[in-house]
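> Return a 3D structure for these sequence lines:
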Amino acid sequence: MDRDRIELAKIPDAAFVYGGMRGRTMSSHHQSYAWKALVEGGIKQVKDLRQDYKGDKYKEICLANGIAYFHYPVHKGMDTIANMVKDFPKFCEFIDQGEFFISCVQGLHRTDIALCTYWVFYGADNGKEPPVLVGYLREKGHDAGKIFHVLNAFYNQLAEQNGVEPMPIEVFKERKLVIKQISKGGEA
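I've put the predicted structure just below:
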């Protein structure tokens, strides 16, 4: 992936994470200027986190540019959490392949939630650093409460589904504390 080429596009709220990139959704005509940079920069897949998006426009734009599209809705509702858990192995596989662009509408809040879920339930066990947060930051007037709501529901859903806790509760609390520190502007 050519980070320099992608950075030249000045995609709003962009940050590099886990061998890929996060930022504002690229389905808007306001972002069409950046597609060339994503393609030339080596982006191979897009992860769309919008829970309420029902159209095919984004998928069509991706495919027209030779980029795979993966819809992974993120929301705090229990039905959505159940689907997140179901598709989580595929989501992790996509992240691990790198060369991705992940976003929700603004590339801020659902993207933070998805990346925190990846790290807490998978990445930390595989030597990954905690994610870069862009939306749920105290300096932007947000706390990590919604992240924790989804993480707690995800933990409970996994425990119910598998009949065992996904990790010891002490480890889970430690990982959430790391997220809280990052959200407050501290180091992980």
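
> only C-alpha atoms for contact and neighbour calcs from this point on.
OK.

> burial measure for the residue nearest to F16 when sequence neighbours are not counted, as a count.
On the basis of C-alpha to C-alpha, 6 or more residues apart in numbering, the spatially nearest residue to F16 that is not a chain neighbour turns out to be R22, at 6.2 Å. Other residues near R22 number 29, with proximity taken as other C-alpha atoms under 10 Å.

> Am I right that R22 is in contact with I95?
No - with contacts defined as C-alpha atoms under 8 Å, R22 does not count as touching I95, sitting 11.2 Å away.

> in stretch 155-174, what counts as buried?
By neighbour count with 16 or more other C-alpha atoms under 10 Å, stretch 155-174 contains the buried residues 155-158, 166, 172.

> how about this one, so we can line them up?
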Amino acid sequence: MNKWDLKYQGESAQTEPCFILKQQAAFLPDSGNALDLACGLGGNAVYLAEHGFTVDAMDSSAVALQIIGEFATEKQLKINLIHRDVERGALLPANTYDVIAVSYFLFRPLFPALISTLKPGGLIYYQTFNRLRRDKGGPRSPDFLLEVSELAAQFKELETLFYSEDLFQQMDKPAISAGVFRKPS
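Here you go, the predicted structure:
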């Protein structure tokens, strides 16, 4: 059993999405195909499915996916479960998704694939920790912390609809980079 399976053992499905997805929901189209990448317990997947999307929930944890699957079945939500570890070369098909949500996951080699898998006009909602106030919590390894302005730079070929380097602006908590980006039509 991997560390994520152990973490999610005995948990319940999440019903709250990441802050950026909920706060900036006005940009969402009425329907389409969505991806909740590194979905964990599925807060983004559930939110998107409840808002009319057919959702692919992708994670390396079979335990988390089972929890989401049971919740989706009970609530009759259109959530497809995909057991894949994108850090180990899982491919993302080109021009597939109208919306991609990524929260608290950072694997830099994946940024070009995220752009490629978006349909023209598609949106990426992304939020994760950055190096500001890293002494206040969050990951310690620089592998899991964005540099200041890095998220915007990674998506520079997309239109920036919203961007923040310090989403919550709470000096006693770690800083969060967050953005909503749209692929040109």
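
> care to give me the TM-score?
The TM-score (TM-score structural alignment, normalised by the length of structure 2) is 0.42; 130 aligned residues with a C-alpha RMSD of 5.2 Å.

> and the top helix by length along structure 1, what other elements does it pack with?
When secondary structure is assigned using DSSP state H, the longest helix within structure 1 turns out to be helix 78-97. Helix 78-97 of structure 1 makes packing contacts with helix 145-162 when contacts are defined by 3 or more C-alpha pairs under 8 Å, 6 or more residues apart in numbering; DSSP states H and E.

> for structure 1, what spans make up the helices?
Shown for structure 1, the helices assigned by DSSP H span residues 3-7, 35-40, 57-64, 78-97, 109-118, 145-162, 169-183.

> scratch that, structure 2
In chain order, structure 2 shows helices spanning 3-8, 19-23, 43-50, 62-75, 111-117, 150-154, with DSSP H as the criterion.

> Could you say which of those is packed most deeply?
helix 43-50 (a mean of 25; mean count of other C-alpha atoms under 10 Å).

> elements contacting that helix?
For helix 43-50 of structure 2, the packing partners by 3+ C-alpha pairs under 8 Å, 6+ apart are strand 32-37, strand 53-59, strand 79-83.

> circling back to that earlier point, same question for the longest helix of structure 1: list its buried residues.
By 16+ other C-alpha under 10 Å, the buried positions in helix 78-97 of structure 1 come out as 80-82, 84-85, 88, 91-92, 94-95.

> Reformat these as TSV; add distance to F101 of structure 1.
Listed next are the buried residues of helix 78-97 of structure 1 as TSV, based on distance: C-alpha to C-alpha, whole Å:
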residue	distance to F101 of structure 1
T80	21
I81	22
A82	23
M84	18
V85	21
F88	17
F91	13
C92	14
F94	10
I95	9
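
> which one of those is nearest A68 of structure 1?
Distance to A68 of structure 1 across these (C-alpha to C-alpha) is lowest for F94, with 10.2 Å.

> residues contacting that closest one?
The neighbours of F94 of structure 1, taking C-alpha atoms under 8 Å, 6 or more residues apart in numbering as the test, are 45, 100.

> try it again with 10 Å
F94 of structure 1 makes contact with 45-47, 70, 88, 100 under the criterion C-alpha atoms under 10 Å, 6 or more residues apart in numbering.

> Kindly indicate which of those residues lies nearest T117 of structure 1.
Comparing every one of the contacts of F94 of structure 1 with T117 of structure 1 (C-alpha to C-alpha), the shortest separation belongs to F88, at 9.1 Å.

> ok, that closest one to K57 of structure 1 distance?
With the distance defined as C-alpha to C-alpha, to the nearest Å, F88 of structure 1 ends up 24 Å from K57 of structure 1.

> try I113 of structure 1
Applying C-alpha to C-alpha, the value for I113 of structure 1 to K57 of structure 1 is 24 Å.

> Looking at these two, which one has more neighbours?
Using other C-alpha under 10 Å as the criterion, I113 of structure 1 and K57 rank with I113 on top: 26 against 12.

> you'd agree that one is up against N152?
No - the pair I113 of structure 1 / N152 is not scored as a contact, 11.6 Å apart, by C-alpha atoms under 10 Å.

> Now for the buried residues of stretch 155-174 of structure 1: which two are most distant?
The largest separation in these, counting by C-alpha to C-alpha, is between Q157 and F172 at 14.0 Å.

> thinking again about what came up before, please name whichever of the helices and strands packed on helix 43-50 of structure 2 is nearest to P120 of structure 2.
With C-alpha to C-alpha as the measure, strand 32-37 is the member of the helices and strands packed on helix 43-50 of structure 2 nearest P120 of structure 2 (12.5 Å).

> Just name whatever secondary elements that closest one is in contact with.
With contacts taken as 3 or more C-alpha pairs under 10 Å, 6 or more residues apart in numbering; DSSP states H and E, strand 32-37 of structure 2 sits against helix 43-50, strand 53-59, strand 79-83, strand 97-103, helix 111-117, strand 118-129.

> Redo the ones you listed as CSV? Include distance to Q23 of structure 2.
Formatted as CSV, these follow (distance: least, C-alpha to C-alpha, whole Å):
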stretch, distance to Q23 of structure 2
helix 43-50, 12
strand 53-59, 18
strand 79-83, 22
strand 97-103, 13
helix 111-117, 21
strand 118-129, 10
